[in-house]
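**Student:** next come a sequence and a model predicted from it.
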Amino acid sequence: MTADEHALAWQAQSLLLDYPDEELLHRLPLLRKVSTAVPGPVGQPLATFLEHVLRTPLMDLASDYVETFDHRKRGSLYLTYYTYGDTRKRGMALLRFTHAYRAAGLDLAPGELPDHLAVVLEFAAGHPEAGSRLMCEHRAGLELLRLGLREAGSPWARVLDSVAATLPRLRGREEDALARLIAEGPPEEEVGLEPFGGLR
């Protein structure tokens, strides 16, 4: 893929992994153009998902989004969750995202966690090297999310298929990390994450 194709794909994926609203419907013609402008393994899953969006009332789409991403552990869009769960180590991992954004001169809105996949993809569209590195560091978690969506029969699995097609294939250590995540799940140690919620 070219740099421009990566940027187009990541921006489209970011929009499709955000909460669906009227703005998404207005962007559908542009998103459909993107799905045909990027290589097949990236574009075809997007086209399939966009067909689902066109067929589904917005209220149903929004309800399904909440059910998919807010109520299932294996449906979390927060990348550090898969590796660190709700442990203190996750707070340090969140700071890595924050520092990457600040180094690029970007601030997130207060209360927004920096590891949300839609946020990371939007960042990657404008800062491909740093954004790709962040996603590759959490490649096993991304793959677990994709598998979880597939198992649930979620249409959003197609968007994750598209994301995966923009990244290098899983390698030895990443495959091992994925196997551990599947077997054990994220670590558990409830702590407050409020101090890491914003970049300001």
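**Tutor:** Arrived safely. Numbering: from 1, shown residues only.
**Student:** every contact and neighbour count from this point should use C-alpha atoms.
**Tutor:** Noted.
**Student:** helices of this structure, start to end?
**Tutor:** 3-16, 22-37, 40-55, 58-69, 79-84, 88-103, 117-126, 128-137, 139-151, 157-165, 172-184 (DSSP state H).
**Student:** what residues does stretch 52-67 touch?
**Tutor:** Contact partners of stretch 52-67, identified using Cα atoms under 8 Å, 6 or more residues apart in numbering, comprise 19-22, 155.
**Student:** next up, a structure to set beside the first:
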Amino acid sequence: MNRALVLQAAAHLLAYPDERFWARLPLIREAALPYFTDFIGRAEELGAGELAAHYVETFDLRRRCCLYLTYYTDGDTRRRGESLARLKGRYRAAGWELCDELPDYLPVMLEFGALDASGEALLREHRPALDLLERSLTELGSPYASVIGRICAILPPLTAAERRTAETLAMSGPPAESVGVYG
């Protein structure tokens, strides 16, 4: 198995299903078979409109199905801003400059993992969030669960500490911050 190819293909499959997504799908089918056969078949079965609606409903409207991985550990807090700045610094150190996406957007992290030696370590650091995302997508019956499952399968298994972190995140959700609110 070519890990870089799997990560690159997963990055494309987890992007919003616009015209570029559909144009790349035949290439991904050829290059990444059999890893994403189930997802690709389901995407084609749903079609462009229904898959786009599912994407928005799943990733934009459900807190537990967020593709911005620092959200799981930092929520919408000031700490998340610090995490995002650290990620940007890591990308810069590797010669990467981001244009349009936040640095914790999973497709960006997957591309980094595919193209830079330090990228897989970055994904491993967010392993509890990936586990929670996979679980949430599986419970939802989303075809995207198989894509996240493939990513998790090529990373080392969760450690006991990471499993506890994932369980805590599953029970409590992302942290919240009340700035300037007095009780």
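**Tutor:** It's in. All figures in this text were calculated on a predicted structure; none of them were measured in a lab.
**Student:** can I get the helices of the first structure in JSON lines with distance to residue 190 of the first structure and mean neighbour count?
**Tutor:** Shown next, in JSON lines, are these (distance: least, Cα to Cα, whole Å; neighbours: other Cα atoms under 10 Å):
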{"stretch": "helix 3-16", "distance to residue 190 of the first structure": "29", "mean neighbour count": "21"}
{"stretch": "helix 22-37", "distance to residue 190 of the first structure": "35", "mean neighbour count": "15"}
{"stretch": "helix 40-55", "distance to residue 190 of the first structure": "35", "mean neighbour count": "19"}
{"stretch": "helix 58-69", "distance to residue 190 of the first structure": "19", "mean neighbour count": "15"}
{"stretch": "helix 79-84", "distance to residue 190 of the first structure": "11", "mean neighbour count": "24"}
{"stretch": "helix 88-103", "distance to residue 190 of the first structure": "8", "mean neighbour count": "17"}
{"stretch": "helix 117-126", "distance to residue 190 of the first structure": "22", "mean neighbour count": "22"}
{"stretch": "helix 128-137", "distance to residue 190 of the first structure": "23", "mean neighbour count": "18"}
{"stretch": "helix 139-151", "distance to residue 190 of the first structure": "19", "mean neighbour count": "21"}
{"stretch": "helix 157-165", "distance to residue 190 of the first structure": "28", "mean neighbour count": "22"}
{"stretch": "helix 172-184", "distance to residue 190 of the first structure": "17", "mean neighbour count": "14"}
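**Student:** okay, the ones you listed in CSV with distance to residue 110 of the first structure next?
**Tutor:** Putting the helices of the first structure into CSV (distance: least, Cα to Cα, whole Å) gives the following:
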stretch, distance to residue 110 of the first structure
helix 3-16, 19
helix 22-37, 22
helix 40-55, 30
helix 58-69, 21
helix 79-84, 19
helix 88-103, 12
helix 117-126, 13
helix 128-137, 20
helix 139-151, 25
helix 157-165, 26
helix 172-184, 30
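**Student:** how about those, which one is nearest residue 191 of the first structure?
**Tutor:** helix 88-103 (6.6 Å; Cα to Cα).
**Student:** list the contacts for residue 138 of the second structure?
**Tutor:** By Cα under 8 Å, 6+ apart, the neighbours of residue 138 of the second structure are residue 145.
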